[in-house]
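Participant: got a structure for you, letters missing:
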């Protein structure tokens, strides 16, 4: 079994890290460059940087913040938000990112996944999936534009298609659990992990150390991503890793 990864997420809006609940009511959480450097020192395995308003505002990711952040860290760094063509990917990778996260643009144009994978390799392409339970369907639906628009696409069908097109990894966010600190969405995470062979990063709902144990064992996730608990110093990465080790979870 591959060692599990712990990944802090920096949701960036107007040059600041923000965090909300269920994708709403955002509050300030600090400077992205400073937080990235801190998490690198603390032993995070990777970092995810999401320019959360880029797709909605129809603009490109903040290159300068990406460049500064990349200069402060030595761990792998995924950047997403506002990336809608291969040239955008190239620009972000040149600025220092190791992987590209695509969400809205991939749903609107699935060929972007294949084009990116062909140009830069599957290992560079992380397809981010924002999913919410659809009562009428009895399964999860994919949302786009920062969780604002229902796509009408079933999440399990979409993750299989993303894998077929060349995605190297999935960043799966449960919109129902996001920011609640009530635990990861185990049903969603395990369903997606069972549907694909590529790594699944679970996101949304982390509140305690045991939530990570659960998402790695029952949820079958390859990585656990969180924001609120790390940004507001509720749990530190070193103590989380220590706890996981003691509970028999293999981590880096």
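Facilitator: That came through, no problem. Just so it is clear, the model here is predicted, and its values are computed rather than measured. Residues are numbered from 1 along each chain as shown.

Participant: contacts, neighbours, all on C-alpha from now
Facilitator: OK.

Participant: residue 225 should be in a helix, yeah?
Facilitator: No. Assigned with DSSP: H, G, I helix; E, B strand; the rest coil, residue 225 falls outside any helix and is strand.

Participant: I figured it hits residue 205, correct?
Facilitator: No. In this structure, residue 225 is not within contact of residue 205 by CA atoms under 8 Å, at 9.4 Å.

Participant: these two: who's more crowded?
Facilitator: Using other CA atoms under 10 Å as the criterion, residue 225 and residue 205 rank with residue 205 on top: 28 against 24.

Participant: please, where are all the helices along this protein?
Facilitator: Using DSSP state H, the helices of the chain run over residues 32-42, 54-57, 63-72, 86-94, 104-108, 111-120, 155-165, 186-195, 209-217, 228-231, 237-246.

Participant: ok, structure two:
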């Protein structure tokens, strides 16, 4: 049985690292290159960098920064943000990045996932799915670009992305983002029961027990978090950290 990957998700804004709560109020937390160097020392399984403004601003990814991150990074690296065509993916991969995460454009143009997977292989293509509850508590796809003409059935969309060739799904709960109160296990179960490709659970982790629950109960193939890896203590002092590998093995991760 494959072990569960534990993955820091780091948000980029204007070449700096930020952290949000429920996708709002990004707080500057430091330099991304420095964070990569610390995570190298801590033998992190994988890193995901997401540029939170590239798609909203309709601009290209920050290629120079991506190249610097990939050069420093000793572990597999995934980048997302501003990806709208094949050439953009090609340029990102040339920097040494192993995978790309596609979010907004997958909602707007699902067939692009099929095209990207056919060119670069499914293992390279991660579809990032942001989910937010409506006033009735129903799960709905969330688009950071403000596009409201997107499908509402989250599980059906996940299945469609798998059918079109996505190799992995990054499932993020907007409502739990940055709260450190635990994952939305119901949401994770809903998606992992729908697809056969790996699902990375994200949004809400505050302790190792949350990772265990998302993996063992939710069925996630990997668990991801932001706040728990960059904040320490009740006052949320910035401190880049990561559990020791032996600590993760002890709890079955």
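Facilitator: Now that the structure is in, tell me what you want to look at. Small disclaimer: the values here were computed from a predicted structure and weren't measured.

Participant: roughly how far does residue 209 of structure 1 sit from residue 121 of structure 1?
Facilitator: Between residue 209 of structure 1 and residue 121 of structure 1 the distance, using CA to CA, to the nearest Å, works out to 34 Å.

Participant: cool, residue 139 of structure 1 as well?
Facilitator: Taking CA to CA, one finds residue 139 of structure 1 at 31 Å from residue 121 of structure 1.

Participant: next: residue 64 of structure 1.
Facilitator: 24 Å.

Participant: so between the two, which is more surrounded?
Facilitator: The residue with more neighbours, out of residue 64 of structure 1 and residue 121, is residue 121; 15 against 12, by other CA under 10 Å.

Participant: tell me which residues touch that one, please.
Facilitator: Counting by CA atoms under 8 Å, 6 or more residues apart in numbering, residue 121 of structure 1 touches no other residue.

Participant: mind redoing it with 10 Å?
Facilitator: If you count contacts by CA atoms under 10 Å, 6 or more residues apart in numbering, residue 121 of structure 1 has them with 99, 114-115, 166-168.

Participant: and these, which is closest to residue 48 of structure 1?
Facilitator: Nearest to residue 48 of structure 1 among the contacts of residue 121 of structure 1: residue 99, at 9.1 Å, using CA to CA.

Participant: tell me the spacing between the most centrally placed residue in structure 1 and residue 239 of structure 1.
Facilitator: The centroid of structure 1 falls nearest to residue 171 when counting by CA atoms, centre = their mean (4.2 Å). In this view, residue 171 of structure 1 and residue 239 of structure 1 are 24 Å apart by CA to CA.

Participant: same check on residue 88 of structure 1?
Facilitator: Here the criterion is CA to CA. By it, residue 88 of structure 1 lies 37 Å from residue 239 of structure 1.

Participant: same check on residue 125 of structure 1?
Facilitator: Distance from residue 125 of structure 1 to residue 239 of structure 1, by CA to CA: 30 Å.

Participant: looking at those two, which is more packed in?
Facilitator: Using other CA under 10 Å as the criterion, residue 125 of structure 1 and residue 239 rank with residue 125 on top: 27 against 12.

Participant: OK, contacts around the more buried one?
Facilitator: Going by CA under 10 Å, 6+ apart, residue 125 of structure 1 touches 78, 89, 98-102, 112-118, 166-170.

Participant: so how do I select the buried members of the residues you listed in PyMOL?
Facilitator: Only the buried members of the contacts of residue 125 of structure 1 enter the following PyMOL selection, criterion being 16 or more other CA atoms under 10 Å:
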select buried, resi 78+89+98+99+100+101+102+112+113+114+115+116+117+166+167+168+169+170
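
Participant: got the contact list for residue 159 of structure 1?
Facilitator: The contact partners of residue 159 of structure 1, by CA under 10 Å, 6+ apart, come to 127-129, 142, 165, 167, 169-170, 172, 192-193, 195-196, 198.

Participant: spatially, which two of the residues you listed are the most separated?
Facilitator: 142 and 198 (18.4 Å).

Participant: looking at those two, which is more packed in?
Facilitator: residue 142 (28 against 17).

Participant: hang on, that one packs against residue 133?
Facilitator: Yes. Taking CA atoms under 10 Å as the definition, residue 142 of structure 1 is a contact partner of residue 133 at 9.0 Å.

Participant: touching both of these two, which residues are there?
Facilitator: Shared contacts of residue 142 of structure 1 and residue 133, counting by CA under 10 Å, 6+ apart, come down to 154-155, 174-175.

Participant: now, of those residues, which are buried?
Facilitator: 154-155, 174-175.

Participant: tabulate these (CSV), appending distance to residue 148 of structure 1.
Facilitator: Below are these laid out as CSV (distance: CA to CA, whole Å):
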residue, distance to residue 148 of structure 1
154, 16
155, 16
174, 14
175, 11
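
Participant: returning to that earlier point: common neighbours of residue 225 and residue 205 of structure 1, please.
Facilitator: Joint contacts of residue 225 of structure 1 and residue 205 (CA under 10 Å, 6+ apart) are 173, 184, 212.
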